[in-house]
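[1] Following is a predicted model, sequence given first.
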Amino acid sequence: MQKRQRGFTLVELMVAMVIGTIIILGAGQLFLTTFQTFQNVDQISRKQENLIFIAQRVTQEIRQSGHDHDNPRFILECEVEQVKEKAQCTCTVSDTDRDQPLVSFPRDLSRDDISNQCAELAYELIEPVPNNDALYRVSLPIENNGESIIFHVAHRDAVL
């Protein structure tokens, strides 16, 4: 009696390969999605850290001593830098009293004409609100597409 050799047929192997390929592609897609999500969360958390740091410094200064418009303490300057062969707009908030930069962050701008969009003169972060001696407006261009986050701070002595 002849014994038949047992094994997988060509069709069974092809079906197993297709199923394995689908599983591997699904796992790869899951990995890429997770990696992109991690990058987005990291970018957002860096923006939040910068915003919280600057907001605390500026808020503390305004609440304690107000704001001298003739001698601004916090200045925002943006400039174009080459980062990994790409042009990027980097903004720096500086403390003029201590003559030191406080924080730098990339300003998210469209790639069309970044040098013209980024080329701004230095301006102060704090500006008084018209018709209100105690309230100040703070604008920080940290959002997507260079949009500013705006918040208001009151000088405590002027309010009381």
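    That came through, no problem. Numbers count the residues shown, from 1 in each chain.

[2] C-alpha from now on. contacts and neighbour counts both.
    Fine.

[3] Just the element for residue 20, please.
    Under the criterion of DSSP states H and E, residue 20 resides in helix 10-65.

[4] Determine the set of other helices and strands touching that helix.
    With contacts taken as 3 or more C-alpha pairs under 8 Å, 6 or more residues apart in numbering; DSSP states H and E, helix 10-65 sits against strand 100-107, strand 149-154, helix 156-159.

[5] The residue positioned nearest the centre of the chain: what's its closest spatial neighbour, skipping adjacent residues?
    Centroid-nearest residue in the chain: residue 47, 3.8 Å away (criterion: C-alpha atoms, centre = their mean). In this structure, residue 47 finds its nearest non-sequential neighbour in residue 142, 6.7 Å apart by C-alpha to C-alpha, 6 or more residues apart in numbering.

[6] Can you give the contact residues for the helix or strand that the helix holding residue 20 is followed by?
    Sequence order places strand 74-83 as the next helix or strand after helix 10-65, per DSSP H and E. Outside of strand 74-83, the residues within contact range by C-alpha atoms under 8 Å, 6 or more residues apart in numbering are 58, 87-96, 114-115, 118-126.

[7] correct me, but residue 103 touches residue 95?
    No. If you go by C-alpha atoms under 8 Å, residue 103 and residue 95 don't touch, sitting 9.7 Å apart.

[8] And here is the other one:
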Amino acid sequence: MKQYQYGFTLVELMVAMAIGTVIILGAGQLFLTTFQTFQTVDKVSRKQETLIFAVSTLAEAGRKGDIGDYAIVSDERGSGSDTRHYCVLQNEDQSQPTVDLAQFDDETACPTLSVSSGNGVSHIVTLPIGDCREGVDATCDHITFTISERDKAISPQEPTS
């Protein structure tokens, strides 16, 4: 009488473990890629939210001729030995910050909010958005757009005879 053993051989177990390891490594790589993509999309969406809010606020004020009520100011924040410098869009009349625009290495890096375009009607606005520090994986953008004051842009037409 011959006895049979049922089960897996050592070679079969080693092949199964190798296949399982490849599958686990693939799933881990997929997880890391998904996580990095999520972080990138999150950064972009935060920049987009900031930009949309700042542009809509400034466009409304600029069209009314109140662009001078806003400025980009430096805001220094610290915790322990770590000091961070932010450029903040601020309502100067109310001395209230509106939105954080960008992070810089020093407080002198914040640009002027707007420059008159020379025609007396429009203002050229430049906003820094994102992380503008040197030595980091910077995602800094500078968005420039023009705002025209409605009252100055629309002049009454002279009647034609």
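    Arrived safely. What you see is a predicted model; the values in this text were computed from it and never measured.

[9] picking up where we left off before, and residue 72 of the first structure, which of the helices and strands packed on helix 10-65 of the first structure is closest to it?
    Taking C-alpha to C-alpha, strand 100-107 is the member of these nearest to residue 72 of the first structure, at 13.8 Å.

[10] tell me what the closest one is packed against?
    Helices and strands touching strand 100-107 of the first structure, by 3+ C-alpha pairs under 8 Å, 6+ apart, are helix 10-65, strand 86-95.

[11] Quick one: closest of those to residue 72 of the first structure.
    Nearest to residue 72 of the first structure among those is strand 86-95 (9.0 Å), distances taken as C-alpha to C-alpha.

[12] Can you give me the buried ones in the closest one?
    88-95 (16 or more other C-alpha atoms under 10 Å).

[13] For the residues you listed, give me JSON lines that also has distance to residue 43 of the first structure.
    Conversion of the buried residues of strand 86-95 of the first structure to JSON lines gives the following (distance: C-alpha to C-alpha, whole Å):
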{"residue": "88", "distance to residue 43 of the first structure": "15"}
{"residue": "89", "distance to residue 43 of the first structure": "15"}
{"residue": "90", "distance to residue 43 of the first structure": "14"}
{"residue": "91", "distance to residue 43 of the first structure": "15"}
{"residue": "92", "distance to residue 43 of the first structure": "17"}
{"residue": "93", "distance to residue 43 of the first structure": "18"}
{"residue": "94", "distance to residue 43 of the first structure": "22"}
{"residue": "95", "distance to residue 43 of the first structure": "24"}
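
[14] Tell me the one of those residues nearest residue 23 of the first structure?
    Looking across the buried residues of strand 86-95 of the first structure and measuring by C-alpha to C-alpha, the closest to residue 23 of the first structure is residue 88, at 39.0 Å.

[15] What sits closest to the corresponding residue of the second structure for residue 90 of the first structure if chain neighbours are left out?
    Aligned against the second structure by TM-score structural alignment, residue 90 of the first structure finds its counterpart in residue 86. For residue 86 of the second structure, ignoring the flanking residues on the chain, the nearest one in space by C-alpha to C-alpha, 6+ apart is residue 103 at 4.4 Å.

[16] mind checking how far residue 4 of the second structure is from residue 12 of the second structure?
    Using C-alpha to C-alpha, to the nearest Å, we find residue 4 of the second structure at a distance of 17 Å from residue 12 of the second structure.
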